[in-house]
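Novice: sequence? don't have it. structure:
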């Protein structure tokens, strides 16, 4: 069992908060698509013939590609790998790309899941973020995709930024429920270095983010999702039963994955590698038959910390037996480090599994760091 991630590094415009690798110039899009095809071929042995259960097109904005370009990449994968019947194939999309013609075209591909970047249902918020779409387009896009027969849909939302009052946040969540979207990824606004938002804050053109606001809105989020039958299966992810993202769930459970494209990461259980985050250099190297990637062989401590970081964030929790399978005696050592978090009631244990409490979910990153080897 394995997954394949394909990074599409193009966007119509740059969101003020985003630090992912992308370009707003589509000038060399055709060349890069061909480079992606070539890298899939160059990397054909990376997963050691394991069955591919998920394919995920991320970015950037994959929906800027034509449907036949997406299908070309899927076809290349299926020619070289055994892809499971009914494999989850996700396409990240912005609402403004999902017009009638585009949705109809994607319906003819093997894509069976959409991840739609809504972020907010308020136009003033979208302008503040420098998003390319407006609120009405979000609602139209969701309904259009549903009408075309796509039931497996997830929406992205952002909370914890100055314009978002608690009332507006509740209205955003209510709109999600009204639209019958079965999966939601909700992220607290973070200020990443080298972004426009960071520059605005440093120049005092924007106020800094408020941690108390983020925490309060996260609590509202958890309660609203629970009230509507959603399971909080990872810190930022909520799903109705059976609607989890298989691809992302595999990341958190340590399943192998291959990353294709500039800046994409790969992991085979022992080694992590990541491609250069430069479109021109990536394309040139691939054309020359080389994979422009750096690699890191994971130490025992790396593998322990990787498991702690990913598992503690999920509803499946951190298995002490699995820790010991990675390194003998690791569970005993971790339980010593975990005492302060048990005392604060941030974590709990049942049947050899450590879970975050509702309060602990506010401090997930701090808890993980405190448990690292």
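Specialist: Ah, there it is. All figures in this text were calculated on a predicted structure; none of them were measured in a lab.

Novice: when you work out contacts or count neighbours from here on, use the C-alpha atoms and nothing else.
Specialist: Fine.

Novice: number of nearby residues for residue 135?
Specialist: Residue 135 has 19 neighbouring residues, counting by other CA atoms under 10 Å.

Novice: repeat for the one 4 residues further on
Specialist: Applying the criterion other CA under 10 Å, we find 16 residues in the vicinity of residue 139.

Novice: do you know how far the closest residue to it other than its chain neighbours is from residue 138?
Specialist: The shortest distance from residue 139 to any non-neighbouring residue, by CA to CA, 6 or more residues apart in numbering, is to residue 179 (7.7 Å). Look at residue 179 and residue 138: by CA to CA, to the nearest Å, they are 10 Å apart.

Novice: please say which of these two ends up with more neighbours.
Specialist: residue 138 (22 against 12).

Novice: so which elements touch the host helix or strand of that one?
Specialist: Using DSSP states H and E, residue 138 sits within helix 135-147. Other helices and strands packing on helix 135-147, by 3 or more CA pairs under 8 Å, 6 or more residues apart in numbering; DSSP states H and E, are helix 100-107, strand 113-119.

Novice: structure B:
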């Protein structure tokens, strides 16, 4: 079981909250696609000789900017170098303004069988505040037209914690999303990152994010409404109808190996991580002209793997498997943090058994803090190292 991620680092315009690697200049788009095709040839052995792709994910950036010819070239290269499972989940992230009827017909004729649509909000002023390229009307129409084109497996993104006088806009956003009857919803709190427009504005006092209590109240509203509409929270920010989890993202959280292609993409082979340079020109030049992938390998110690497992597993509905953590990664939380674990259980922040630590809804509000408390320090193991690599 393996996954493939393709990073398409191009957008029509820059959202004010986004700190992913992307460019609003599309001049190198064709060259990046060509380089990703070449990278597939250079790194096809990364997942092992018998790897079968169960998931393929086009992320970005805005992969819906790819033309039909560019998608065809990428799929031809994928099938040339990998076996793809017949029932593979193949996801493409899309912005609503790209999903015109002709574009949807192109996508429906391709191997793509799942769309992840970045709506973010149905409220026009919030879309303008975030500098989204689509309108509130396009938020609804894009999903409806995708459904009419034959896409049933659809996820939509929403952002909460946007500055507002009260919670009415967030309540309306959730109601509009539920009305679309999509099987999957990803809902994220607005995060102010230093290198973003919002981050720079906040530093100058021109943007004031809402208080933590306001954001927490909207998260609690989200949990209540998801339960009311029979969506399961299988990860802190991800909700689905029964059995409709994102297979690709679930594999990430379970530590399944995956290959990431394109500038800024990450890969994981089960023991080490690889990070490709986050620069389109450098990436294209290295891959197409020099025949190597400009990347750095991070050699993960058992300590690194334990901390990563803690961070991801505590965000999921399954929780942290304490037996796996102890027997496979050598970390015994019952022994090392017995008092803290009992306190989490006593205060209703977590469910605790001899083999499982699972956060409650109240605990999920403090997930980052709880994880940091449980993180293993470098005093007990050797830290990982990073090595540049040409592949």
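Specialist: Great, that's in hand. Just so you know, these numbers come straight off a predicted model, no measurement behind them.

Novice: show me what contacts the residue nearest to residue 139 of structure 1?
Specialist: Residue 179 of structure 1 makes contact with 139, 142, 143, according to CA atoms under 8 Å, 6 or more residues apart in numbering.

Novice: from residue 373 of structure 1, how far out is the first one?
Specialist: Noted for residue 139 of structure 1: a distance of 46 Å to residue 373 of structure 1, by CA to CA.

Novice: same question, the second one
Specialist: Counting by CA to CA, the gap between residue 142 of structure 1 and residue 373 of structure 1 amounts to 44 Å.

Novice: these two: which has the busier surroundings?
Specialist: For the pair residue 142 of structure 1 and residue 373, the greater number of neighbours falls to residue 142 (24 against 15), based on other CA under 10 Å.

Novice: buried deepest among the helices and strands packed on helix 135-147 of structure 1, which one?
Specialist: strand 113-119 (a mean of 23; mean count of other CA atoms under 10 Å).

Novice: what's in contact with it?
Specialist: Residues contacting strand 113-119 of structure 1 (CA under 8 Å, 6+ apart): 88-95, 126, 135, 138, 142, 150-158.

Novice: average gap between the helix or strand just after that strand and structure 2?
Specialist: Going down the chain from strand 113-119 of structure 1, the next helix or strand is helix 123-129, by DSSP H and E. Comparison of helix 123-129 of structure 1 with structure 2 after fitting gives an average deviation of 0.4 Å (mean CA distance after the TM-score superposition for structure 1).

Novice: quick check, central residue of structure 2?
Specialist: Structure 2 has residue 249 as the residue nearest its centroid, 6.6 Å off, counting by CA atoms, centre = their mean.

Novice: tell me what angle the longest strand seen in structure 1 forms with helix 135-147.
Specialist: Longest strand of structure 1, by residue count under DSSP state E: strand 83-93. Here strand 83-93 of structure 1 runs at an angle of 160 degrees relative to helix 135-147 (axes from the mean of the first three to the mean of the last three CA atoms, to 10 degrees).

Novice: per the alignment, the residue nearest to residue 139 of structure 1 corresponds to what in structure 2?
Specialist: Alignment note: residue 179 of structure 1 maps to residue 180 in structure 2; criterion TM-score structural alignment.

Novice: what's in contact with stretch 235-249 of structure 2?
Specialist: Identification of contacts with stretch 235-249 of structure 2 by CA under 8 Å, 6+ apart yields 3, 55-57, 89, 183-188, 226, 230-234, 315-317, 364.
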